[in-house]
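The amino acid sequence is not available; the structure is as follows:
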């Protein structure tokens, strides 16, 4: 566990937050993640809008979302490599590789052969690289901070990411309207370079497995060990519930450009995405206050409330009200994301965390892209508002699943979990 602290004063923030901010390596990891996240949010807005602008079809925006997420399905194959790799070096290489890939769109535009297929082609490449970066960042956190600070660490990271991301998304619509979506790809490439520099400065402690090269038999054994832990514990039910939530969110995401276009245009699209991010931010900020509350009942109530907010959003025709409802729907999602991350980082042994994170990501990736494709298809057939209504009904089904499964319904507070709980 790294204990390198800088001269941070706790006069403004509480003791636990001050302890985190005084951890030099955590600050650098957080800075790299935050900068990379800014680029990701700009890329999200730019890519979805550019695809819609080039085609005018929600079917293509659904396909774009599918291609950007489906490669996550192979993430479980990369998990053993993450657990055995020097995490700092891995993060630097992956960030630089993503920066090179994303430059393909500005290059194609400069050479005069940009079309929708160029935009679609880079999406799976970036998503595959992210399957190395995301689990590596997740696995690094418990190596840098104490177990008692994991919820606060995830809350702090998520809060900062969402705050900056919301501003980036809100501004992205205005930038697209002014200079076009292609310019955001160039900015995204620059953010990858900056995040790589930040990660290069982080000293991430090794484990016994770090730097070892597995044989084919060892690799398969590592793979089975991660999958078995997911299947044999409450993590499996968490994955099912998360997959449903991702699928229904994907349906709404696929039609969001068309929904925004019907009520405003590119600027409105940026505002809608920003409102969702702002809601997630508020939820992340409040997550620390929920770590002592029973996680099961909190999640059930949260997803039920989110479903209601989405239904209201499509039934009003006043833009400020629509934005507020979209934001409120994602408040429970923000808290849920932080608390689940902390639960996994506490309950899963450190030497298995990369594999478990990759496996859970792979499972949700199999279901999530299907929601994007279905949403894109239904958007052309039924209209964007109808798809968002269907997504709201889907969120209520997620709440019902948590209510129906005893281990989820009775899931205790995150603060009471013991290290390695899920391996017992």
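Thanks, I have it. Quantities reported herein were computed from a predicted structural model and do not represent experimental measurements. Numbering: from 1, shown residues only.

from here on, contacts and neighbour counts on C-alpha atoms
Will do.

What count of nearby residues applies to the closest residue in space to residue 202 that isn't next to it in sequence?
Distances taken as CA to CA, 6 or more residues apart in numbering place residue 25 nearest to residue 202, at 5.1 Å, with adjacent residues excluded. Using other CA atoms under 10 Å, residue 25 has 25 other residues around it.

Tell me how far residue 25 lies from residue 121.
To residue 121, residue 25 is 35 Å away according to CA to CA, to the nearest Å.

same check, this time on residue 137
For residue 137 relative to residue 121 (CA to CA), the value is 26 Å.

The two: which is more packed in?
The residue with more neighbours, out of residue 137 and residue 121, is residue 137; 21 against 15, by other CA under 10 Å.

Can you give me the buried ones in whatever helix or strand that one lives in?
For residue 137, the host element (DSSP states H and E) is helix 116-144. Neighbour-count burial for helix 116-144 flags 116, 119-120, 122-144 (criterion: 16 or more other CA atoms under 10 Å).

Residue 338 is in contact with residue 155, correct?
Yes - the criterion here is CA atoms under 8 Å, and residue 155 meets it with residue 338 at 5.7 Å.

what sits in contact with each of those two?
Here residue 155 and residue 338 have 284, 287 as joint contacts, going by CA atoms under 8 Å, 6 or more residues apart in numbering.

Helices of the stretch 201-350 of the chain, start to end?
216-231, 235-263, 266-290, 295-313, 319-329, 331-347 (DSSP state H, counting those that start in this stretch).

Ok, which of those helices comes nearest residue 72?
When the helices of the stretch 201-350 of the chain are compared by CA to CA, helix 235-263 sits nearest residue 72, at 12.3 Å.

Distance from that closest one to the middle of the chain?
12 Å (CA atoms, centre = their mean, to the nearest Å).

ditto for stretch 234-248
Centre-to-centre, stretch 234-248 and its host chain are 14 Å apart (CA atoms, centre = their mean).

Pull the contacting residues for the residue nearest to residue 182 when sequence neighbours are not counted.
Once flanking residues are discounted, residue 182 sits nearest to residue 106: 5.8 Å by CA to CA, 6+ apart. Counting by CA under 8 Å, 6+ apart, residue 106 touches 182, 183, 185, 186.

follow-up on the earlier one: quick check: which element contains the residue nearest to residue 202?
helix 24-55.

which helices and strands does that helix pack with?
helix 15-21, helix 58-69, helix 116-144, helix 150-179, helix 182-200, helix 235-263, helix 266-290 (3 or more CA pairs under 8 Å, 6 or more residues apart in numbering; DSSP states H and E).

buried set for it?
24-52.

Run the chain-centre distance for it.
On CA atoms, centre = their mean, the centre of helix 24-55 falls 11 Å from that of its chain.

Included below, for side-by-side comparison, is a second structure:
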């Protein structure tokens, strides 16, 4: 009688490796801490501007200047991220913000008692903060694989949305304890913590790369690649985007979606207060339902993979448009208003994260900074136009009409994205610059 050995189980790569859990934990913590810092310094700068001028319009000037310098940063600093280590640029951005916050928070009354110094400081912080965000956007595809990137972006969206509920509360408590310019000291503390978390994130990635088998190319995090000294110029990148049919279609469809969504962002409160006759407190409370949808949207992105990104671009704006129409036409029912807000928040979050992932996954990784910077500048200008148009449209035609038009516009956007077919998707990586430069 012969005995056969029992079958041995084949070893498989774990679905959720230990390094991925640590990586996500560091990134979520980094996202939350960054949101806390942003909430504190936004309120601190706004209060300083209001106290020094006595005019509410001054707050608008501070934010307008900040938005303008972000557009400049997108165009001007993109090439720097391609020619320098994006991680080092991010570290420098943290250090500069820490320096500005400490300088104003601990300095003599001169820096904190002149409006022009506050406007310049706020603009400098917005510029550096935006460059840091661009650096992180460029860095992630260079240190993790495609599937991990999608998971990180989805969970980060959930963490960011949850932080938007907590951040104003934390910021208000800090400003109450540390009024005036001293509140910026707390913002500096959050930035120091963010810097430490970023260091932990990089250590996790490097340990994961060292522990993965050499032949395991699917889950192995990639080290940041060296940059070629002869990268194409900003003009060459812009010319490539304009001459590429799928990238032109991406920009056109994305602009239409952003125009509608950016207008809606600032229109929910006027709709609920004027068209639905709600109090300011109740309208503000109902906005939390859109955050619930955003949290769910981030989880949906995290569960999807790179192959589902384009499908999300088709149904996400349709979902946001449906939520908008539900709120506009049936919002007198509080249950349906809540449903509309949740649906809008879910669709919006999935859409914006998916749109960013298309760039990260399909632009040449060696010029991702320049590529994304040019696209981001265009989108920000379109978004600003939508924000400026929101108030005028409400006064001109009323809230219901604006919401119905914007909801229908999002449905049109979804229909356009449904025509972004397989050929367009494949040709996103078929530009002349892709021939000599790798993608993810």
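Sure thing, it's come through. Keep in mind that this is a model prediction, so the values were computed, not measured.

how big is the offset of the helix or strand that contains the residue nearest to residue 182 of structure 1 relative to structure 2?
Assigned by DSSP H and E, residue 106 of structure 1 belongs to helix 104-111. By mean CA distance after the TM-score superposition for structure 1, the fitted helix 104-111 of structure 1 averages 7.4 Å away from its aligned residues in structure 2.

How about that helix, which residues are buried there?
Within helix 104-111 of structure 1, the residues that count as buried by 16+ other CA under 10 Å are 104, 105, 106.

Stretch 80-90 of structure 1 now?
80, 81, 82, 83, 84, 85, 86, 87, 88, 90.

ok, now stretch 54-72 of structure 1?
57-72.

Equivalent analysis for stretch 231-251 of structure 2, please.
For stretch 231-251 of structure 2, by 16+ other CA under 10 Å, it's 231, 234, 237, 240, 241, 244, 246, 247, 249, 250, 251.

Same check on stretch 90-98 of structure 1?
90, 91, 92, 94, 95, 96, 97, 98.

and the residues you listed, which of them are in helices?
90, 91, 92, 94, 95, 96, 97, 98 (DSSP state H).

now, which of those sits nearest residue 351 of structure 1?
Taking CA to CA as the measure, residue 351 of structure 1 lies nearest residue 90 of these, at 16.3 Å.

quick one: contacts for that closest one?
132, 133, 136.

how close does the nearest residue to residue 163 of structure 1 once chain neighbours are set aside sit to residue 167 of structure 1?
Computed as CA to CA, 6+ apart, the closest residue to residue 163 of structure 1 that is not its neighbour in sequence is residue 281, at 6.1 Å. With distances taken as CA to CA, residue 281 of structure 1 is found 11 Å from residue 167 of structure 1.

Looking at these two, which one has more neighbours?
Neighbours were counted for residue 281 of structure 1 and for residue 167 using other CA under 10 Å; residue 281 has more, 30 against 19.

and the closest residue to residue 421 of structure 1 other than its chain neighbours, how far is that from residue 396 of structure 1?
Of all residues not flanking residue 421 of structure 1 in the chain, residue 347 sits nearest, at 4.5 Å (CA to CA, 6+ apart). Using CA to CA, residue 347 of structure 1 is found at 27 Å from residue 396 of structure 1.

so how far is the host helix or strand of residue 417 of structure 2 from its chain's centroid?
Residue 417 of structure 2 is located in helix 399-418, with elements delineated by DSSP H and E. Relative to its parent chain, helix 399-418 of structure 2 has a centroid offset of 22 Å by CA atoms, centre = their mean.

just the angle between the helix holding residue 137 of structure 1 and helix 104-111, please?
Helix 116-144 of structure 1 runs at 150 degrees relative to helix 104-111, counting by axes from the mean of the first three to the mean of the last three CA atoms, to 10 degrees.

could you say what helices and strands helix 116-144 of structure 1 packs with?
helix 24-55, helix 58-69, helix 75-84, helix 87-102, helix 104-111, helix 150-179, helix 331-347, helix 353-382.

Tell me the counterpart residues of stretch 355-370 of structure 2 in structure 1, please.
Per TM-score structural alignment, the counterpart of stretch 355-370 of structure 2 in structure 1 is residues 340-355.

and stretch 316-328 of structure 2, how far from structure 1 on average?
So stretch 316-328 of structure 2 averages 2.8 Å relative to structure 1 (mean CA distance after the TM-score superposition for structure 1).

residues making contact with that stretch?
Applying CA under 8 Å, 6+ apart, the contact partners of stretch 316-328 of structure 2 are 257, 336-348, 350-351, 400, 403-404, 406-411, 413-414.

what do you get if the cut-off is 7 Å, keeping everything else the same?
Residues outside stretch 316-328 of structure 2 that contact it (CA atoms under 7 Å, 6 or more residues apart in numbering) are 336-337, 340-341, 343-345, 347-348, 350-351, 400, 403-404, 407-408, 410-411, 413-414.

circling back: select only the buried ones of the contacts of residue 106 of structure 1 in PyMOL?
Here is the PyMOL selection string for the buried members of these, based on 16+ other CA under 10 Å:
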select buried, resi 182+185+186
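
so can I have a markdown table of the contacts of residue 106 of structure 1 showing distance to residue 160 of structure 1?
Listed next are the contacts of residue 106 of structure 1 as a markdown table, based on distance: CA to CA, whole Å:
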| residue | distance to residue 160 of structure 1 |
| --- | --- |
| 182 | 26 |
| 183 | 24 |
| 185 | 22 |
| 186 | 23 |
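
for the contacts of residue 106 of structure 1, which one is nearest residue 285 of structure 1?
residue 185 (29.5 Å).

re earlier: can you add distance to residue 382 of structure 1 and give the ones in helices among the buried residues of stretch 90-98 of structure 1 back as a markdown table?
As requested, these are exported to a markdown table (distance: CA to CA, whole Å):
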| residue | distance to residue 382 of structure 1 |
| --- | --- |
| 90 | 44 |
| 91 | 43 |
| 92 | 44 |
| 94 | 40 |
| 95 | 39 |
| 96 | 41 |
| 97 | 40 |
| 98 | 36 |
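
Just flag the most distant two among these.
90 and 98, at 12.4 Å, using CA to CA across those.

how many neighbours does residue 416 of structure 1 have?
Residue 416 of structure 1 has 12 neighbours, counted by other CA under 10 Å.

And for residue 329 of structure 1?
28.

same deal with the one 10 residues further on?
Using other CA under 10 Å, the number of residues around residue 339 of structure 1 comes to 26.

Same check on residue 337 of structure 1?
Neighbour tally, residue 337 of structure 1, other CA under 10 Å: 19.
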